[in-house]
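Asks: Using only what follows, build the 3D model:
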Amino acid sequence: MKASPADQNELLRLQAADTRLAQLAHATKNLPQSAELVKLQPEVEALRARWIAATGELEDARAELKRIESDVQIVDARAKRDSDRVQQSASMKDVQALEAELASLAKRKNDLEEIELTVMQRVEDLEQALAGVEGERAELGARVAALEAQRDEEAGKLEVQRTALAKDRATMAEALPADLIELYERQRARYGVGAAALIRGVSMGSNVKLTESDLSDIRRAAADDVVLCPDSGAILVRGEDSGL
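Replies: Purely as a prediction, here's the structure:
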């Protein structure tokens, strides 16, 4: 393949742009905030599990308290009914039976009120525990939100650079011969480097000094011949400091 030395030299600018684009992509994928967010995820999930458990316990305790309060209301209603019947009954036997039931209801209410106090204390304790978990979640959520904001800001800055560089890269590629670009892209896809400079006998594609045999072959090539690095497969761009 033939290409002017100027066009071949332009490939080095293209390769520099591609290298930088790869660096930007790597930086975007490996932002420190992203890594920190990944580390925090187990803590986020653990706190969420604790919050769900604490919420469930509190709901159960509140439901139990409502049942007890309902039972107290039922006992009060029966006690009022029996008291009214005592006032209206003329039968001593009925009065004695009602008074016995009233005594039983009074004991039942006393027992329920003791249980109610215990459950009320448990509800209060669970509310405090849930508030503590919610406080931890709020604090951790603020840290996560701050990290996400920093991550998005950094990613945005990198994207601005990537967009501008990609535009410049496209302009450079459009100005070069299609067959040269095709070869460059093919070598870059295969070996990771599409073009590299030859400096003092060393290929910058492999960072290895070429053998004298390889250098002799390159010396015999015309200036507009496109030559490939025997080690990296990249288009080898020659210049005044190539050591030929």
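Asks: can we go C-alpha only for contacts and neighbour counts from here?
Replies: Fine.
Asks: elements contacting the helix or strand that contains Glu69?
Replies: In the assignment (DSSP states H and E), Glu69 maps to helix 32-88. On a contact count with 3 or more CA pairs under 8 Å, 6 or more residues apart in numbering; DSSP states H and E, helix 32-88 meets helix 92-174.
Asks: If you count contacts, what does the helix it packs on end up packed against?
Replies: helix 5-29, helix 32-88.
Asks: Which of the ones you listed sits closest to Gly233?
Replies: Closest to Gly233 of these, according to CA to CA: helix 5-29, at 13.7 Å.
Asks: structure for this one too, so we can compare:
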Amino acid sequence: MKAAPQDQRRLLDLQAVDIALAQLAHRHKSLPELAEIATISRELSALEDQRVRAQVAVDDLDRDIARFEKDIEQVRTRKDRDTARLNAGGALREIEGLQHELATLNRRQSELEDAELELMEQREGAEQALNEVKKKLAEASGRRAAAEARRDAAYAEITKEQEFKTQSRGPLAADLPADLVTLYDKIRADTGLGAALVRSGRCGGCRIELYGADLARVKSAPADEVVRCEECRRIMVRTAESGL
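Replies: Have a look, this model is predicted:
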């Protein structure tokens, strides 16, 4: 393939833009905020599991306390009924029976209230644990929101730079021979680098020094000949720095 020496040199300008675009794309995928957000998200997931377990513990205790409250209320109702019957008087045997039942109900109420008090103390601890988890969740959510804001700001900056570089690439590529750009783009798609400057007798793509027949081939090639490296197959751009 033939291309004017100045067009070949301008491939380096095009390559510089493409390198910048590749770096921006890599930066877009490897922002430190992305790893930070992923770490915090895992932390939030674990904390949410803890929150669910803590909430279940509180809910279970609430149900148990409610059941005790119901039982205590039933005992109170029976005590009120028996007290009313006792106050109304009656046969001695009936009165003794009511007194015995009231004593039993008092013991039962005391046992239920003690058990309820123990559950209420447990609930206080469970609720405190739940609130601690909620506090950690809120703090981690805040850290993730801050990291997402930094990520979005970085994305906006990268996108702006990408748009600028893409806009500058268009005129550069359009001003070069179409077949030269097609070859360059194909090589770049395969290797990541379409053209490289030959500097001091060394290919700028693979960094291998030219010697022997390969050096002679490059030296003897006309200035408008598009020369490619035998090792990396990239277009070798020759300038005064090439040392040929």
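Asks: once aligned to the second structure, how far is the helix holding Glu69 of the first structure on average?
Replies: Following the fit onto the second structure, the mean deviation recorded for helix 32-88 of the first structure is 1.9 Å by mean CA distance after the TM-score superposition for the first structure.
Asks: the longest strand in the first structure is where?
Replies: The longest strand of the first structure (DSSP state E) is strand 195-199.
Asks: mean distance, that strand to its aligned residues in the second structure?
Replies: Relative to the second structure, strand 195-199 of the first structure is 1.2 Å off (mean CA distance after the TM-score superposition for the first structure).
Asks: quick check: angle from that strand to helix 5-29?
Replies: On the basis of axes from the mean of the first three to the mean of the last three CA atoms, to 10 degrees, strand 195-199 of the first structure is oriented at 120 degrees to helix 5-29.
Asks: residue range for strand 195-199 of the first structure in the second structure?
Replies: Counting by TM-score structural alignment, strand 195-199 of the first structure falls onto residues 195-199 of the second structure.
Asks: From the rest of the structure, what touches that stretch?
Replies: Defining contact as CA atoms under 8 Å, 6 or more residues apart in numbering, one finds that stretch 195-199 of the second structure is touched by 11-12, 15, 184, 188, 203-205, 234-239, 241-243.
Asks: now stretch 26-38 of the first structure
Replies: Contact partners of stretch 26-38 of the first structure, identified using CA under 8 Å, 6+ apart, comprise 144, 147-148, 150-151, 154-155, 158.
Asks: List only those of those flagged as buried.
Replies: Neighbour-count burial (16 or more other CA atoms under 10 Å) applied to those gives 144, 147-148, 150-151, 154-155, 158.
Asks: could I get these as CSV with distance to Leu47 of the first structure?
Replies: Shown next, in CSV, are those (distance: CA to CA, whole Å):
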residue, distance to Leu47 of the first structure
Val144, 13
Leu147, 18
Glu148, 19
Gln150, 23
Arg151, 23
Glu154, 28
Ala155, 28
Leu158, 33
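Asks: Return the closest of the residues you listed with respect to Met1 of the first structure.
Replies: Nearest to Met1 of the first structure, judged by CA to CA, of those is Leu158 at 36.9 Å.
Asks: counterpart of the closest one in the second structure?
Replies: Leu158 of the first structure maps onto Ile158 in the second structure, by TM-score structural alignment.
Asks: Pretty sure its match sits against Ala22.
Replies: No - here Ile158 of the second structure does not reach Ala22: they are 11.3 Å apart, not a contact under CA atoms under 8 Å.
Asks: The residue nearest the centre of the second structure and Glu148 of the second structure: what is the separation?
Replies: In the second structure, the centroid-proximal residue (CA atoms, centre = their mean) is Ala38; its distance is 2.7 Å. Ala38 of the second structure sits 10 Å away from Glu148 of the second structure, going by CA to CA, to the nearest Å.
Asks: same deal with Ser220 of the second structure?
Replies: Counting by CA to CA, the gap from Ser220 of the second structure to Glu148 of the second structure is 57 Å.
Asks: Test my guess that Ala57 of the second structure contacts Glu124.
Replies: No - Ala57 of the second structure lies out of contact with Glu124 (CA under 8 Å); the separation is 10.9 Å.
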